[in-house]
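A.B. asks: Starting from these lines, generate the structure:
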Amino acid sequence: MTRRRVVVSGDVQGVFFRDTCRRIATERRVTGWVRNLPDGSVEAVFEGTAERVEELVAWAHGGPPTAMVDKVEVYSEEPEGLAGFEIRPTPWSD
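C.D. replies: All right, here's what the predicted structure looks like:
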């Protein structure tokens, strides 16, 4: 089991990034979540086999056809054993 957290910057909100991410993750049996961030970026967590998680990380570098990804930050984290894949609400910035 592997876990990666990605923060994707660029023109990535309002282009179906989260919905497409959820669909692809579900198809590949990767668990986790995705959400918009207040600064205009998108954050996602992927958990699953190393091969499938890395497929999602690679996908995040391009996103859906309407996205324009400028930068992807990738962080390795300890898996939490998440179930399913969800779109989470945007956290409020203080």
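
A.B. asks: From here on, just use CA atoms for contacts and neighbour counts.
C.D. replies: Noted.

A.B. asks: Which of the helices or strands spans Glu43?
C.D. replies: strand 42-48 (DSSP states H and E).

A.B. asks: which strands and helices sit next to that strand?
C.D. replies: strand 2-11, strand 31-36, helix 50-60 (3 or more C-alpha pairs under 8 Å, 6 or more residues apart in numbering; DSSP states H and E).

A.B. asks: show me the contacts for the residue lying closest to Arg35 once chain neighbours are set aside.
C.D. replies: Excluding the flanking residues, the one nearest Arg35 by C-alpha to C-alpha, 6 or more residues apart in numbering is Arg88, at 5.0 Å. Neighbouring residues of Arg88 by C-alpha atoms under 8 Å, 6 or more residues apart in numbering: Trp33, Val34, Arg35.

A.B. asks: to compare against the first, here's another:
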Amino acid sequence: MGSIFKDFFDQGKDRESSGEVIYANDPSENISEQKIRADISGRVQGVGFRFSTKQTADELGIKGIVRNEPDGTVHVEAMGDREQLSRFIEALRKGPSPAAQVEKVVVTYDENIEEKSNFSQAN
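C.D. replies: Purely as a prediction, here's the structure:
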């Protein structure tokens, strides 16, 4: 990736956001790798959110998928250890793309999410 894009997306990493994180349930006990679904609402489509989410996931070693939904939200399925997922959820809350405005991230722990070998971006 060229430095123009890297500089642009790095702008979003340290900014504050008023996005709220809502946990629908608690993580499973005694499982090292956790799986989550996250539904993100706000201005999250058409602003590089999926691209920057994939970039963040790759940096953190998260496996999963990100996709736009017809209702204007973004859906994420992610797998990683607790620390990785905690950092990833915080990045989603802030909006990894500087043009995004996250209102809410609803996180659901779900052991039934299909295993992925990497993190991908769906259309």
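
A.B. asks: deepest of the helices and strands packed on strand 42-48 of structure 1, which one?
C.D. replies: strand 31-36 (a mean of 23; mean count of other C-alpha atoms under 10 Å).

A.B. asks: Relative to Arg82 of structure 2, how far out is the alignment partner in structure 2 of Thr20 of structure 1?
C.D. replies: Alignment note (TM-score structural alignment): Thr20 of structure 1 maps to Ser52 of structure 2. Ser52 of structure 2 is 21 Å from Arg82 of structure 2, where distance means C-alpha to C-alpha, to the nearest Å.

A.B. asks: same check, this time on Phe8 of structure 2
C.D. replies: Counting by C-alpha to C-alpha, the gap from Phe8 of structure 2 to Arg82 of structure 2 is 28 Å.

A.B. asks: what do you get for Lys104 of structure 2?
C.D. replies: Remark: distance between Lys104 of structure 2 and Arg82 of structure 2 (C-alpha to C-alpha) = 20 Å.

A.B. asks: so stretch 7-18 of structure 2 aligns onto which residues of structure 1?
C.D. replies: Counting by TM-score structural alignment, stretch 7-18 of structure 2 sits on no residues of structure 1.

A.B. asks: so which helix or strand takes in the match of Thr20 of structure 1?
C.D. replies: Judged by DSSP H and E, Ser52 of structure 2 forms part of helix 49-60.

A.B. asks: what's the average distance of that helix to structure 1?
C.D. replies: Following superposition, helix 49-60 of structure 2 is found to deviate from structure 1 by 0.6 Å on average (mean C-alpha distance after the TM-score superposition for structure 1).

A.B. asks: Return the set of buried residues in that helix.
C.D. replies: Phe49, Arg50, Phe51, Ser52, Thr53, Lys54, Gln55, Thr56, Ala57 (16 or more other C-alpha atoms under 10 Å).

A.B. asks: contacting residues for the last one?
C.D. replies: Okay, so that is Ala57 of structure 2. Lys63, Phe88, Phe119.

A.B. asks: what's the counterpart of the last one in structure 1?
C.D. replies: Spelled out, that is Phe119 of structure 2. In structure 1, Phe119 of structure 2 lands on Phe85 (TM-score structural alignment).
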